[in-house]
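A.B. asks: return atomic coordinates for the entry below.
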Amino acid sequence: MSNGPDNILGNLAGQTDFVEAEKLKIVEQHLAQFNGFPENGAMLNRLNSALVEGREISGADLSFYYHELKEAELMASGLSYEEAHTTALEFYRVSPFSVYHPEVIKTFSYRFSKVWLKAWSIEN
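C.D. replies: This is a model prediction of the structure:
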């Protein structure tokens, strides 16, 4: 995939949705098993804010939300994390770089390689 948000967002480019409390709880419970990832906490904060504000999400927020929901579903059906992660990305035809918002990547830049910055055209 070439650089730029629309290219890395695959089938989710231009799409929007609302965060649902029940689904957000699934995402939170799913991510609880992967302790120690502050970028996941930051993404959850973004989703919680959208829920409280009744605001639609798009872009990386939507990609993260849908990805984690699908990954949770697949792991519950018996897939390993690696299989579920790859299958969830393929399901939405998104780049692995699509699941973290550029602001989160900037905030936790020490956790992301330069490839992530390039994918989102972030200057460092």
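
A.B. asks: can we go C-alpha only for contacts and neighbour counts from here?
C.D. replies: Fine.

A.B. asks: do you have the strands of the chain handy? List them.
C.D. replies: Listed in chain order, the strands of the chain (DSSP state E) span 16-18, 56-58.

A.B. asks: nearest to residue 70, of those?
C.D. replies: Among these, the nearest to residue 70 by CA to CA is strand 16-18 (15.1 Å).

A.B. asks: tell me which residues of the closest one come out buried.
C.D. replies: Buried residues in strand 16-18, counting neighbours by 16 or more other CA atoms under 10 Å, are absent.

A.B. asks: to check against the first, give me the structure of this:
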Amino acid sequence: MSSPYLPHAIYSVAIISISIHLVNQRKLVSDERARIAAQTSILESISEQLRSDKPLSATELDRLKGLARPMEHNPAVEGMPGESIGWREVFLGNKKEDGMSKWEKRDVEKMNQDMEK
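C.D. replies: Below you'll find the model as predicted:
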């Protein structure tokens, strides 16, 4: 038995989904613009300091260059590149592996590498 409200419920879910997606895209674009503006400001600061007669220390230059570098990929926010997500994972979630997440594994590997040094 089909309810007469079923099409309206489906349309509502579709509209809400599209709205959330568009808000998310708008937020990503504004964050990207802010990041580019910050990088531009830092690079302009470096160029002004290099043009001035004041000596620029190597540590300060390295710090500013580090700030101006593009942000590394953050999989917690954007997901893994090239990793496809199927409908099964969407509804059932990701499978747990060994009881440790990939982030915990990476932290353990990093600690092991640091201890070897």
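
A.B. asks: TM-score for the pair, please.
C.D. replies: A TM-score of 0.21 describes the superposed chains when it is computed by TM-score structural alignment, normalised by the length of the second structure; 38 aligned residues with a CA RMSD of 3.9 Å.

A.B. asks: now render the strands of the first structure as JSON lines, adding distance to residue 104 of the first structure.
C.D. replies: Output for these, formatted as JSON lines (distance: least, CA to CA, whole Å):
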{"stretch": "strand 16-18", "distance to residue 104 of the first structure": "19"}
{"stretch": "strand 56-58", "distance to residue 104 of the first structure": "15"}
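
A.B. asks: isn't residue 23 of the first structure up against residue 70?
C.D. replies: No - if you go by CA atoms under 8 Å, residue 23 of the first structure and residue 70 don't touch, sitting 10.6 Å apart.

A.B. asks: the more surrounded of the two?
C.D. replies: More neighbours surround residue 70 than the other of residue 23 of the first structure and residue 70, with 20 against 14 (other CA atoms under 10 Å).

A.B. asks: do you know how far the more buried one is from residue 51 of the first structure?
C.D. replies: For residue 70 of the first structure, the distance to residue 51 of the first structure equals 19 Å [CA to CA, to the nearest Å].

A.B. asks: and for residue 81 of the first structure?
C.D. replies: Going from residue 81 of the first structure to residue 51 of the first structure by CA to CA gives 27 Å.

A.B. asks: between these two, which one's more packed in?
C.D. replies: The neighbour comparison of residue 81 of the first structure against residue 51 (other CA under 10 Å) goes to residue 51, with 17 against 13.

A.B. asks: isn't the more buried one up against residue 21?
C.D. replies: Yes - the criterion here is CA under 8 Å, and residue 51 of the first structure meets it with residue 21 at 7.1 Å.

A.B. asks: who's in contact with the residue nearest to residue 42 of the first structure when sequence neighbours are not counted?
C.D. replies: Leaving aside its chain neighbours, residue 42 of the first structure sits nearest to residue 104 (6.5 Å; criterion: CA to CA, 6 or more residues apart in numbering). When contacts are counted by CA atoms under 8 Å, 6 or more residues apart in numbering, residue 104 of the first structure is found next to 39, 42-43.

A.B. asks: setting aside sequence neighbours, what's the nearest residue to residue 74 of the first structure?
C.D. replies: According to CA to CA, 6+ apart, the nearest residue to residue 74 of the first structure is residue 84 (5.4 Å).

A.B. asks: re the thing from before, so how far is residue 26 of the first structure from the residue nearest to residue 42 of the first structure?
C.D. replies: Distance, residue 104 of the first structure to residue 26 of the first structure, by CA to CA: 21 Å.
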